[in-house]
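Q: Pasting the sequence and the predicted coordinates here, then a few questions.
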Amino acid sequence: MIDFRSDTVTKPTAEMKAAMMAAELGDDVFQDCPTTNALQHWAASQLGFEAALFASSGTQTNLLAMMSHCQRGDEVILGQDWHTYRWEGGGAAVLGSIQPQPLPVQADGSLLLEDIAAAIKPDDPHFARSRLVVVENTIAGKVLSPEYMASVAKLARQHQLACHIDGARLMNAATKLAAEREQDVWQMARQLCQGYDTLSLCLSKGLGAPVGSLLLGSAAVIQRARRLRKMLGGGMRQTGLLAAAGHYALQHQVARLTDDHKHCQQLAAGIQQLTERYACWQGKLRLQPVQTNILFCDMAPALAAALLPYLKQQGVLLSGSNYSHAGTQWHRLRWVCHLDISASDIARTLELLETFSKQQES
């Protein structure tokens, strides 16, 4: 099976499993799990924060951050396409009574600074109280630069707002930027976080751990988040088995993210070549630029309806959904490369796409 649906589908490597089985265990609710404590301390130190908290998912760490920064009736400013707004079940509003103020996301994945500034409410009882700005990096595989990240943090400070990073794939962003600027990847990750109050870092996406996410911030914020985690039912006991996997992922599986980026570029280049060689694709397929490990391509719905069952039958899985733009219907396919997608898997997928192309034109 070649599974492009998400980088959450990865399985632990043999080395990660060995680290999990060797983990020293304790009760994390009592804060006496040495393996979980070691992960939290190490990650906070590496990324320039005072403290960290292990939780079950990125959705939970984002919610903990928003509820730690905001009270009932407060407002969070975020992107219309952010995971925190669109894909987390409305948890901040439902569970935290926090009002979201979504803003349009630009083509490069950013929010305009002037849009953020204009959305900040005056101190007036007619309005929800603006308290928090959220930035997502990467967003749909797009990387936001450290200069842009710093400008948002500066704007938030000027208006006495807290700022949070949904960094589910922060290490993908750091990997790309570090390569471009010839810097160490952890140095770049710290630079991206500089000036931010909190960070949500997923361990189970490109990093390959089976479960888990970290919330990083000041000791005071993490203390509040720990209480909220318990309230939300997120207190877990012998978490060392999972924390060991996350610690292994951070220490050993960051450097290999470059492979995922390279494979995604190879996949995009191969599909582009097919569109130039076969008439069945012309005018019916549009590729989005690739920056990290995610490729989006828009396809005519009828063509997608034929392609997806064919690929599934051949053992290739990917996700997609229909949408309309300028009166034209498209089906957007999402290809995500990860540690369980090899160079040979990319080659095999391109072979299948070529076979499909020939069948369409026969």
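A: Received the coordinates, thanks. This is a predicted model, so every value here is computed, not measured.

Q: from here on, contacts and neighbour counts on C-alpha atoms
A: OK.

Q: and Asn62, what element?
A: helix 58-69 (DSSP states H and E).

Q: packing partners for that helix?
A: Packing contacts for helix 58-69, counted by 3 or more C-alpha pairs under 8 Å, 6 or more residues apart in numbering; DSSP states H and E, involve helix 91-96, strand 129-136, strand 162-167, strand 198-202, strand 213-217, helix 219-231.

Q: would JSON lines of the ones you listed with mean neighbour count be doable?
A: Converted to JSON lines, the helices and strands packed on helix 58-69 look like this (neighbours: other C-alpha atoms under 10 Å):
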{"stretch": "helix 91-96", "mean neighbour count": "17"}
{"stretch": "strand 129-136", "mean neighbour count": "24"}
{"stretch": "strand 162-167", "mean neighbour count": "25"}
{"stretch": "strand 198-202", "mean neighbour count": "29"}
{"stretch": "strand 213-217", "mean neighbour count": "29"}
{"stretch": "helix 219-231", "mean neighbour count": "17"}
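
Q: For the longest helix along the chain, list every residue counted as buried.
A: Using DSSP state H to define each element, the chain has its longest helix at helix 257-277. By neighbour count on 16 or more other C-alpha atoms under 10 Å, the buried set for helix 257-277 is 257-268, 270-271, 274-275.

Q: Can you tell me what sits against it?
A: 172, 175-176, 206-207, 281-282, 285, 287, 290-295, 336-339, 341-343, 346, 350, 353-354, 357 (C-alpha atoms under 8 Å, 6 or more residues apart in numbering).

Q: next, the one to line up against it:
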Amino acid sequence: MIIDLRSDTVTQPCEKMRQAMSMAKVGDDVYEDDPTVNLLQEKAATLSGKEAALFMPTGTQSNLVAILAHCQRGDSFIVGEHAHIYQYEAGGSAVLGGTLPKPIIENEDGTLPLEKVLASIKPKDIHFAPTTLLCLENTFNGKVIDLGYQETVCQTVRKKHGLKVHLDGARLFNASIATNTELKKLTAPYDSVSLCLSKGLGAPVGSVLCGNTDFISRAKAWRKMLGGGMRQSGVLAAAGLFCLEHNINRLKEDHDRASTLAECLINLGWQVKDNQAQTNMIFINDSEQTLIKLNETMKSNKILLSYGGAGNSLRIVLHKDITDEGLNTVINAFNTYQRN
């Protein structure tokens, strides 16, 4: 049996989720008459405290649609240099939307320095691509972004410069559970929020984009243009709905197991970033040579870790398919691992 710690995207649907999918009532979602999709969107809108929501095939499409719905061609938006939107979404906002990202290096805690954000906003001048949007991310590399910071930066750029603010909340439910904060409080500062269903929540596919009704109306047109107008997608939405109804609170189990593993690694002499796992992620820092050896050795023991073969950081992600038994197997593997 393989223990896959590369990401929380690798989870398998449980039997009850499969049953919910097989029994889903469906219609044609392009005509907006798929009852299961509509129910999922209503549930997501309620949880996020927004007026409406839109079911998307992927988080990448959800973030892209949000940017396109907020920005015109030739506009620029501010984003973290290591944010998923900038690093891992294939440059879609530039290629398909004609928008110009302005990356800013994050602080250690994942926040964007407010003074750098403000300095990056272009003045109203025909020489510049107008800055119309700020994109933030929570959680960021497993870290929960301080809510007070979010409220301050959102209020500042909105009131002083008229910017919209989008949140890539792919793992926002993890932030909610880790801080015991209602989701709608975490989403309140934002004009739009993307929530992923296929990471810690365990759905096989899908994200929901949340915002006001006018925004979602524009987003729906962009989703169709980008090929995301699915038909009897209630079969997929049923899995997302199951997650929202059953899998949110259980995220604490992932956090607890990650914390247990992080403590074990520290005791074994590994350098764990921040000396903790705040949510479900652990980052080990070491030399490239050491991490290559660790990754290959664990793989030979049927334990998969997330390391690309370069750099000095390796990621470990806990998720719903990692049981206490699986965790003990991983801990035993580290206990017997020879570093030299």
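A: Here it is on my side, so go on. What you are looking at is a predicted structure, and each value in this text was computed from that prediction instead of being measured.

Q: circling back to that earlier point, looking at the buried residues of helix 257-277 of the first structure, which is nearest Gln60 of the first structure?
A: Gln60 of the first structure has its nearest neighbour among these in Leu257, at 24.2 Å by C-alpha to C-alpha.

Q: What does the closest one correspond to in the second structure?
A: Applying TM-score structural alignment, one finds that Leu257 of the first structure aligns to Leu251 in the second structure.

Q: okay, now Leu25 of the first structure: neighbour count?
A: Per other C-alpha atoms under 10 Å, the neighbour tally for Leu25 of the first structure reads 18.

Q: tell me the contacts of it?
A: Cys33, Pro34, Thr35, Gln238, Thr239, Gly240, Leu241.

Q: Which of these fall within helices?
A: Pro34, Thr35, Gly240, Leu241.

Q: Just list the residues touching the second one, thanks.
A: Going by C-alpha under 8 Å, 6+ apart, Thr35 of the first structure touches Ala23, Glu24, Leu25, Gly240, Ala243, Ala244.

Q: Please identify which helix or strand holds the residue mapped onto Gly228 of the second structure from the first structure.
A: The alignment partner of Gly228 of the second structure in the first structure, by TM-score structural alignment, is Gly234. Here Gly234 of the first structure sits in a region with no helix or strand, counting by DSSP H and E.

Q: how many other residues sit next to Gly234 of the first structure?
A: 17.

Q: swap in Gln155 of the second structure?
A: Residues within reach of Gln155 of the second structure, counting by other C-alpha under 10 Å, total 18.

Q: isn't there a helix covering it?
A: Yes - assessed with DSSP: H, G, I helix; E, B strand; the rest coil, Gln155 of the second structure lies in a helix.

Q: you'd agree it is up against Asp191?
A: No - contact status for Gln155 of the second structure versus Asp191: not in contact, 11.0 Å apart, counting by C-alpha atoms under 8 Å.

Q: how near is the residue sitting nearest the centre point of the first structure to Ala118 of the first structure?
A: The structure's the first structure has its C-alpha centroid closest to Ala168; by C-alpha atoms, centre = their mean the separation is 3.3 Å. Taking C-alpha to C-alpha, to the nearest Å as the measure, Ala168 of the first structure falls 27 Å from Ala118 of the first structure.

Q: Show the contacting residues for the counterpart of Gln194 of the first structure in the second structure.
A: Taking TM-score structural alignment, the alignment pairs Gln194 of the first structure with Ala188 from the second structure. Neighbour list for Ala188 of the second structure: Ser48, Gly49 [criterion: C-alpha under 8 Å, 6+ apart].

Q: Now the helices and strands packed on helix 58-69 of the first structure in TSV, please, with extra columns for distance to Asp123 of the first structure.
A: Listed next are those as TSV, based on distance: least, C-alpha to C-alpha, whole Å:
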stretch	distance to Asp123 of the first structure
helix 91-96	21
strand 129-136	7
strand 162-167	16
strand 198-202	24
strand 213-217	27
helix 219-231	24
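
Q: looking at the ones you listed, which is closest to His252 of the first structure?
A: Nearest of these (C-alpha to C-alpha): strand 198-202, 15.1 Å.

Q: can you state the direction angle for that closest one and helix 219-231?
A: 50 degrees (axes from the mean of the first three to the mean of the last three C-alpha atoms, to 10 degrees).

Q: which helices and strands does strand 198-202 of the first structure pack with?
A: Strand 198-202 of the first structure packs on helix 58-69, strand 162-167, strand 213-217, going by 3+ C-alpha pairs under 8 Å, 6+ apart.

Q: how about Ala255 of the first structure, secondary structure?
A: coil.

Q: Buried residues of stretch 39-51 of the second structure, list them for me.
A: Using 16+ other C-alpha under 10 Å as the test for burial, stretch 39-51 of the second structure gives Leu40, Gln41, Glu42, Lys43, Ala44, Ala45, Thr46, Leu47, Ser48, Gly49, Lys50, Glu51.

Q: which residues are in contact with that stretch?
A: 52-55, 183-185, 187-188, 208, 210-213, 237-238, 240-241, 244.

Q: do that again at 10 Å, thanks
A: The contact list for stretch 39-51 of the second structure, computed with C-alpha atoms under 10 Å, 6 or more residues apart in numbering, reads 35-38, 52-55, 182-188, 190-195, 207-216, 234, 237-242, 244-245.

Q: Okay then, goodbye and thanks.
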